[in-house]
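Asker: Here's my sequence, what's the structure:
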Amino acid sequence: MDKLTEVLKYKFGYDSFREGQKEIIEQVIAGQDVVAILPTGMGKSLLYQLPGYLMEGSIVIVSPLLSLMQDQVEQLKILGEKRVVAINSFLSFEQKEKVFRNLSSYKFIFTSPEMLQNDRFNHALSAIRIAYIVADEAHCISQWGFDFRPDYLRIAKWLQQFRQTNVLALTATATSKVVEDIKTTLLMREPFEYIHSLDRPAIAYEAVEVKDAKEKLAWIIGRVTSTNGPGILYTQSRKKTEMYAHELQKRGIRVAYYHAKMEQDDRILVQQQFQQGQLEWICATNAFGMGIHKDNIRQIIHDHIPTSIASYMQEVGRAARDGAQSIASLLFTATDVEQAFYVAMQDFPEEADIRLAYESNDISLQLPETTTRILDYWKEELKEQETIQLFQTIKQKKWAEILSLYTMLQNEVCIREQLLHYFDEELTNRPKYCCSKCSLPLQEILVERKQRSEQKEEMNWKIKLDELLLS
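Answerer: Next up, the predicted model:
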C-alpha cells in the first residue's frame, strides 16, 4: 500500500481513490498549480484535505459562503481533525484576535474573499508557513466576481503577497472561458488541468412549458404531492419560496423555505433538517445548495429560467450523488426570459450610475450597496468610458446566455447533448432516461422511485422490529 492510499484509509476510511483523485493530489503535493473540474459528489473536499497530512504548513481555503465554510469545518471535525477554523463574520472581534495570535496552530484555515482584504489577517498569514492555497467553488471567480463580489477579482493582488506556494482551484462546472478567468485571477503558472465529464447519466432532464404562474403552481403541487423526494424547488423570489412552502405544507409535505434574508441560525437549522431527512423538500432561492452533503436528492425543480447555464448545471448537479435515478424539471413561460434578465441585471450599474461614481467620492447614499461595491472596485481599475463599455459587454453576454438556455428548452434537440456542448463536451453514451426531447417515460421513473421508497421503509421497519425483539 503506497503512502497516499495509506492516508486515505487511515484518515478518511476509504480503500481506493475515485477517478482522477490520486493524480490531482500527486500534483498538489509536487507543488504544481492545479485546476480540477469534477461533478458534485466526486469527492472534491478530499483533494485539498488529504495532501495537508503529507505536507508541512497550513492550508488556506477560500470559500464563497459562510454556510459552506461551517459545513466543511464540521465535516473535518467529524473526521477527528481539531486543527481547523473558519475565519468569518461568525467570529467576534475577540475571537478573531485569538485565532490570529495562534494561526500557525491550525492546519486548515477557511476564509472568504472579503477577509483576504483584512490587513490584520494578512499580517498573521505572513507569519506562518502556508503549504498551499485552495480556491473552492472556483467558478465563483468568474461567475460572481464581475457580478456582485469584486473581492473575488482582488484575489489576484492578494496572491502577489503569498504566491510562493501553489494553488488548487476546485469546481463542479466551468466553461473554457471560466477556466481562463480562474487561471488569470489565481496567477497560475502552467497548471495541471483535470476535467472530468460533466455528464450525469442518473439525472434525467425535463422541460415543461406552461401558460402562466397559476399553471406552474398547479404543476408543482401535483408533482411534489404525488412523487417522492427528497427534492429542491428553486425559485427566484424570496416571497415565492415562502408561498410554495406554505402551499405544500397545507398538503402534508415536510417542507421548509430558504433564502438569503433569513437569519443565519434559521438557515443552518433548515439545512441540517434537510440533510438529516427531517424535511423532504426545500423551497429555495439559489442561496441554497453549496456544501449540501446529501446523496439521495431525487428531484430538482426550477420554476424559472436560471440566469446562466452554468448556474443551472450547478443546481441540478445536487441530485443523484448516490448514482440512483433522479430527475431535473424546469418549468418556463415565454415571459421568463425577460424576468431572468431583470434578475441578472438588478444590481448592475447603469451608465448614469457609472458616471455618478466617477464624479463623486461617496456614492454609498445614492446607489444600492451591491452596485456601490461593484463600482468602487472598477474605479480603481478602469477609466470611466472603459467601465461603461465593460458593463455594456457584460449585459450583452448575460442576455445571450439566458437566450441560449431558453433556446435549449424550446427546440427539439436533446437537452443533455446541448448542455454538454455548452461545456465543449460531446455526448458519447445516451442513458435510458435522457430528457423530455428524447426518451423520458415519467411514469416508469416515478414508479421506480416510489417502489424504492416503499422498499426502504419496509426495510427500516424490519430493522426496528428486530431491535425490539432482541431488546
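Asker: drop to CA atoms for contacts and neighbour counts, all remaining ones
Answerer: OK.
Asker: For the residue sitting nearest the centre point of the chain, give its distance to E209.
Answerer: In the chain, the residue lying closest to the centroid (CA atoms, centre = their mean) is M290, at 3.9 Å. In this view, M290 and E209 are 28 Å apart by CA to CA, to the nearest Å.
Asker: does T372 count as helix, strand or coil?
Answerer: Using DSSP: H, G, I helix; E, B strand; the rest coil, the secondary structure recorded for T372 is helix.
Asker: got a list of what it touches?
Answerer: I363, S364 (CA atoms under 8 Å, 6 or more residues apart in numbering).
Asker: for comparison, sequence B:
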Amino acid sequence: MDKKTEALNKYFGFSSLRAYQEPIVDKLLEGTDTLAVLPTGSGKSICFQLPALMKNGLTLIVSPLLSLMDNQLQELRAKHIKAAAAYNSFMSPEEKSRVLRRLSSLKLLYISPEALSLPFIVERLKEVNVVMMVVDEAHCISQWGHEFRTDYLKIGPVREAVGNPCMAAFTATATPEVQLDIKKQLRMEEPAEYIHSVDRVNIALFVQRCTSEREKKKELVRIIQNAPGPGLVYVTSRKKCEELKKLLQEESAHQVEAYHGGLDNEARLMIQQQFLHGDLDVVVCTNSFGMGLNKADVEFVLHYHFPKDAESYIQEIGRAGRDGRQAWATVLYLEEDIIIPQMLMESELPPVDELDAAWETAASSRQEETTADLINKLGWTETAARFLAFYLEKHPRKRKSELLEDLEEKVQQRRFEKEKKLKVMVQWLENSNTCRRRLLLQVFGEALMKRPDPCCDICGSTIPVRKQPGNEKEKVTAPWEMRLQELFFGKEREHE
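Answerer: Okay, the predicted model is just below:
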C-alpha cells in the first residue's frame, strides 16, 4: 500500500479515490498550482484535505461561509482528525487567540477572506510553514463571478507575503471567462486544470409558469404534498421564508422549517442538524442554506423565486441527488418576480449618485471603519460598502475626481454584466421549445452529448408524483435545546 492510499484509509476510511479525484490529489502533493471545477456534491473536499494532512506544514482553506467552514470542520472531527481549526467572527477573542497559538501544530486552518486579509493574521502566518492555500468557492474571486467579494482579491498578495505556497482553487460553477479571471487574480502560473461538466444527469429540470402569486402558492402546496422529500424550497427574503413555512406546515404532512439570516446561530445550527438527521422533510430557505451541507439524499430543489444567474441556479440545484439517485429541480416562474433579482443587483452595487457623499464619509473615517460607516450612515448593503472600501484602499493617492470617475465606470460595468446574466436566466425560464439542459450547458461553453431520461419539461418529462401514505403517525419533535444536545453529545441510555 503506497503512502497516499495508506493516508486515505487512515484518515477517511476509503481504500481508493474516485477516478477524477486522484490526479488532483497527485498534483497538489507535487506542489503544482491547480484549478478544479467539479460538480456540487462530487467530493471536492477530500481533494485538498488529503494532501493537506500528508504535507509537512499548514494548509489555509479560504472559505466564504461560516456554515460551510463549520460543516467541514465537524466532519473532520467526526473522523478524529484533530489538527484542523477555524478562525472566524463567531469565535470569542479567547478562542481566536488559542487557534493562533496552535498554528504551528495545525494541518488545516479554515478562514474567511476577510480575516485572512487582516495585517496581524498575515504577520502571524509568516511565522509558520504555510505549504498550501486552497480557495473554496473560487468563483467569488472573479469580478464576473456570481458572488463577487472584494476581500477575495487580496488573496494573491497574501500568498506572496507567506512565501508563495502551492495554490488550489475549487468551484462547482465557473464559465470559461470566470476560470481565466480566477487564475489571474490568484496569480497562478500554468496551473493544472481539471474542468468537469456542470451537468447533473440525475437531476430532471422543470419550469412551471404561474400567472399570479396565489397560483404560485397553490402549486407549491400541491407539489410539496406529493413529494416525499427531503427537499429544499429557495426564496429570497426572510419574510417569505416564514410565510411559506407556515403555509406548508398547515397544508402538508411534512415536517417543515425556515432557515434565514434572521435566526440566531443556535437556531440555524439546529435546523441544519435536524435536516441532516432526517428530522425535517423540507427546509424553506435563502440561498446560503445547503452550501457545504453534506446530505446525500436530497430529492428535490424547488425555487419559489428564481436565481439571478445560471451559475447560482446550477450551484443550488446541485444540492439534490448527491447520492446518484434520481432527483428533480423546478422553478415556479412568475414574470413579475424579475423585480426581486433586479433589486438585489442594485443593492449589491454602490449607488452612482451617492459616490460623492460616500467619498466624504470614507475620508472622515478610519480605514478599518469605512465599511461600517457606509452601512450605518448611508444605509448601503455590506456588499456595496465593501466594494467601495476596497477601491479606496487600493488607490489611496488618487485624486477625488479621478477616483469617482473610475468607480462610476466600474459600477456601470458590473451592472451591465449582472443584467446580462439575469437576461440569460430569464430567457432560459421563458424558453418553450429547446431542451432546458442543452441551453443551460451552453452558458458554460458545453454541448449536450447525451440526453438523460427523465430530462426536462420541454423534453416531455413531468415532476414525479409519489404521494405518501396517510400520516398515521405524527412525528414528535423534541424541544430544540434538548435535540441539539442529543445530536452533539448523544442520548443517555436509560439504566436497565
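Asker: Overlay the chains and give the TM-score.
Answerer: TM-score of the superposed chains, computed with TM-score structural alignment, normalised by the length of structure 1, equals 0.91; 449 aligned residues with a CA RMSD of 1.9 Å.
Asker: hmm, back to that, next, the residue nearest to the centre of structure 1: secondary structure please.
Answerer: Assigned by three-state DSSP, the conformation of M290 of structure 1 is coil.
Asker: quick one: it and M69 touch, right?
Answerer: No. Assessed by CA atoms under 8 Å, M290 of structure 1 is found out of contact with M69, at 9.8 Å.
Asker: Now do the shared contacts for these two.
Answerer: With CA under 8 Å, 6+ apart, M290 of structure 1 and M69 have no common neighbours.
Asker: Contacts for stretch 439-459 of structure 2 next, please.
Answerer: 174-176, 197-199, 201-207, 310, 428, 432-438, 461-462.
Asker: ok, now with 7 Å
Answerer: If you take CA atoms under 7 Å, 6 or more residues apart in numbering as the criterion, stretch 439-459 of structure 2 is touched by 175-176, 199, 201, 204-207, 432-436, 438, 461.
Asker: Pull the number of nearby residues for the aligned partner of E409 of structure 2 in structure 1.
Answerer: Using TM-score structural alignment to pair residues, one finds that E409 of structure 2 aligns to Q389 in structure 1. Residues lying near Q389 of structure 1 (other CA atoms under 10 Å) number 12.
Asker: Let's verify Q389 of structure 1: helix, strand, or coil?
Answerer: At Q389 of structure 1 the chain is in helix, as set by three-state DSSP.
Asker: May I have the residues that are in contact with A329 of structure 2?
Answerer: Neighbours of A329 of structure 2 in contact, by CA under 7 Å, 6+ apart: I203, A204, L205, F206, F300, V301, L302, I317.
Asker: okay, and the helix or strand hosting R483 of structure 2 goes to which residues in structure 1?
Answerer: Here R483 of structure 2 sits within helix 480-489, counting by DSSP states H and E. Aligned using TM-score structural alignment, helix 480-489 of structure 2 spans no residues in structure 1.
Asker: what do you get for stretch 330-338 of structure 2?
Answerer: Under TM-score structural alignment, the match for stretch 330-338 of structure 2 is residues 329-337.
Asker: Is it correct that L331 of structure 1 is in contact with H302?
Answerer: Yes. Proximity of L331 of structure 1 to H302 meets the contact threshold set by CA atoms under 7 Å, at 6.1 Å.
Asker: quick one, strands of structure 2?
Answerer: Assigned by DSSP state E, structure 2 shows strands spanning 34-37, 58-62, 84-87, 108-111, 130-135, 166-171, 192-195, 203-210, 231-234, 256-259, 282-285, 300-303, 327-334.
Asker: Using CSV, please lay out those together with distance to L344 of structure 2.
Answerer: Compiled in CSV, those are given as follows (distance: least, CA to CA, whole Å):
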stretch, distance to L344 of structure 2
strand 34-37, 27
strand 58-62, 25
strand 84-87, 29
strand 108-111, 27
strand 130-135, 25
strand 166-171, 23
strand 192-195, 30
strand 203-210, 22
strand 231-234, 15
strand 256-259, 19
strand 282-285, 16
strand 300-303, 16
strand 327-334, 17
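Asker: And the match of E409 of structure 2, how close does it get to E247 of structure 1?
Answerer: Distance of Q389 of structure 1 to E247 of structure 1, given as CA to CA: 45 Å.
Asker: all helices for the stretch 101-250 of structure 1, in order.
Answerer: 119-126, 139-143, 155-162, 176-185, 213-226, 238-249 (DSSP state H, counting those that start in this stretch).
Asker: now those in JSON lines, with mean neighbour count and distance to E74 of structure 1?
Answerer: Below are the helices of the stretch 101-250 of structure 1 laid out as JSON lines (neighbours: other CA atoms under 10 Å; distance: least, CA to CA, whole Å):
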{"stretch": "helix 119-126", "mean neighbour count": "14", "distance to E74 of structure 1": "22"}
{"stretch": "helix 139-143", "mean neighbour count": "22", "distance to E74 of structure 1": "22"}
{"stretch": "helix 155-162", "mean neighbour count": "15", "distance to E74 of structure 1": "26"}
{"stretch": "helix 176-185", "mean neighbour count": "17", "distance to E74 of structure 1": "27"}
{"stretch": "helix 213-226", "mean neighbour count": "14", "distance to E74 of structure 1": "31"}
{"stretch": "helix 238-249", "mean neighbour count": "17", "distance to E74 of structure 1": "27"}
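Asker: Distance to V35 of structure 1 added to the ones you listed, as a markdown table?
Answerer: Converted to a markdown table, the helices of the stretch 101-250 of structure 1 look like this (distance: least, CA to CA, whole Å):
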| stretch | distance to V35 of structure 1 |
| --- | --- |
| helix 119-126 | 24 |
| helix 139-143 | 11 |
| helix 155-162 | 16 |
| helix 176-185 | 8 |
| helix 213-226 | 38 |
| helix 238-249 | 34 |
